[in-house]
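Student: only geometry, no sequence info:
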């Protein structure tokens, strides 16, 4: 096998692993990776606005609003106006979300981050540099992306919802 074929196989494995994890998450918890990430963030920080959530998960406010709309329809979050400043709307978890989070698998990026942080600095730099080069070679350097390992649109409609 040529080296470029080996690189393409490795990329395909990464894409496939992401796809399989996304399907497992959907099957077990009925959530997408971005939905899970937002619910976990709301569990850690009890009072956040949509804008603050968007900033912390590195997604646009419009995307996060769509995701939160879907989570609200499923009864996992609720919105409430601030008591001190009525212009601010805060997002809170519901008890239903707590129950789903108990059984949800860890996001794929969580285990990746742990293993990546265990590497030496030079290894981390080498991986980052190589992946940035691959993104450039695939003409993907201008594509907006967040640090969420998932396939498909981040604000897609759940098939089961």
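Tutor: Yes, it's here. Here the structure is a predicted model, which means the values were calculated and not measured.

Student: from here on, just use CA atoms for contacts and neighbour counts.
Tutor: Fine.

Student: can you list contacts of stretch 35-46?
Tutor: Surrounding stretch 35-46, the residues in contact under the criterion CA atoms under 8 Å, 6 or more residues apart in numbering are 48, 53, 57, 67, 68, 71, 91, 92, 93, 97, 101, 107.

Student: surely the second one meets residue 63?
Tutor: This points to residue 53. No. Distance between residue 53 and residue 63: 10.7 Å, which falls outside the contact criterion (CA atoms under 8 Å).

Student: now the contacts of stretch 35-46 as JSON lines including secondary structure?
Tutor: Supplementary listing: the contacts of stretch 35-46 in JSON lines, determined by DSSP: H, G, I helix; E, B strand; the rest coil:
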{"residue": "48", "secondary structure": "strand"}
{"residue": "53", "secondary structure": "helix"}
{"residue": "57", "secondary structure": "helix"}
{"residue": "67", "secondary structure": "helix"}
{"residue": "68", "secondary structure": "helix"}
{"residue": "71", "secondary structure": "helix"}
{"residue": "91", "secondary structure": "strand"}
{"residue": "92", "secondary structure": "strand"}
{"residue": "93", "secondary structure": "strand"}
{"residue": "97", "secondary structure": "helix"}
{"residue": "101", "secondary structure": "helix"}
{"residue": "107", "secondary structure": "coil"}
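
Student: another structure for you, compare them:
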């Protein structure tokens, strides 16, 4: 066996081990997200996705589905389904623009505002505190790494989620 073949096998082994480590970490993240979403459902009666939409609506004010969809990185169809559920629970209300009847805006109801004020972080307060406890450079490194992984996992042909975005910093 030549030295090149041995080196190739070693390189393949490292690539496979690295890929397995990435897959394992992603599975752990997905599982933790599922557990947190179930805990939210028990605690406040909303899934993580519903809470993200509510918090985004609170942050953006009266907002269109298109803007809300881009803000939370969910498809417009998914956002509409979530808004239908939230509207049936009287947490949001939708109405047509007076200037252009084709445009539909969403805003929180007083019940939705009250729920957002008392709601925990969608990813969990413990995670939020741990992340906040890191120095700014480390937080930004983690955010960049996660964005890069999300971009690599995105379907081919689509624009990366981070395309055109300014660097996210958490120092406010």
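Tutor: Arrived safely. All values reported here derive from a predicted model rather than from experimental measurement.

Student: can you calculate the TM-score here?
Tutor: Once the chains are overlaid, their TM-score stands at 0.66 when taken by TM-score structural alignment, normalised by the length of structure 1; 140 aligned residues with a CA RMSD of 3.7 Å.

Student: if we can go back for a sec, give me the more crowded residue out of residue 53 and residue 63 of structure 1.
Tutor: Neighbour count, other CA atoms under 10 Å: between residue 53 of structure 1 and residue 63, residue 53 has more, with 25 against 16.

Student: alignment lookup: the more buried one to structure 2.
Tutor: Residue mapping for residue 53 of structure 1 onto structure 2 gives residue 68, with TM-score structural alignment as the criterion.

Student: nearest to residue 29 of structure 1, of the contacts of stretch 35-46 of structure 1?
Tutor: Taking CA to CA as the measure, residue 101 is the one of the contacts of stretch 35-46 of structure 1 closest to residue 29 of structure 1, at 7.8 Å.

Student: distance of the closest one from residue 93 of structure 1?
Tutor: The gap separating residue 101 of structure 1 from residue 93 of structure 1 is 10 Å, by CA to CA, to the nearest Å.

Student: the two: who's more crowded?
Tutor: Between residue 101 of structure 1 and residue 93, counted using other CA under 10 Å, the more crowded position is residue 93 (23 against 17).

Student: enumerate every residue touching that one.
Tutor: With CA under 8 Å, 6+ apart as the criterion, the residues that contact residue 93 of structure 1 are 39, 42, 43, 46, 76, 77, 78.

Student: so residue 139 of structure 2 touches residue 130, yeah?
Tutor: No. The pair residue 139 of structure 2 and residue 130 does not pass the contact test of CA under 8 Å, sitting 10.2 Å apart.

Student: those two: who's more crowded?
Tutor: residue 139 (18 against 9).

Student: for the more buried one, which three-state class applies?
Tutor: For residue 139 of structure 2, the reduced secondary structure class is helix; criterion used: three-state DSSP.

Student: distance check, the residue lying closest to it once chain neighbours are set aside against residue 117 of structure 2.
Tutor: Nearest non-adjacent residue to residue 139 of structure 2, counting by CA to CA, 6 or more residues apart in numbering: residue 131, 6.8 Å away. The span separating residue 131 of structure 2 from residue 117 of structure 2 equals 21 Å under the rule CA to CA.

Student: looking at the two, which is more packed in?
Tutor: Looking at residue 131 of structure 2 and residue 117 with other CA under 10 Å, you find the greater number of neighbours at residue 131, namely 14 against 10.

Student: host element of that one?
Tutor: Under the criterion DSSP states H and E, the helix or strand holding residue 131 of structure 2 is helix 125-132.

Student: where do the helices of structure 1 begin and end?
Tutor: With DSSP state H as the criterion, structure 1 has helices at 3-29, 33-44, 50-57, 61-73, 95-103, 108-117, 121-137.

Student: give the contact list for residue 68 of structure 1.
Tutor: So residue 68 of structure 1 contacts 35, 77 (CA under 8 Å, 6+ apart).

Student: what's it aligned with over in structure 2?
Tutor: So, by TM-score structural alignment, residue 68 of structure 1 is matched to residue 83.

Student: got it, and residue 42 of structure 1?
Tutor: In structure 2, the residue paired with residue 42 of structure 1 according to TM-score structural alignment is residue 57.
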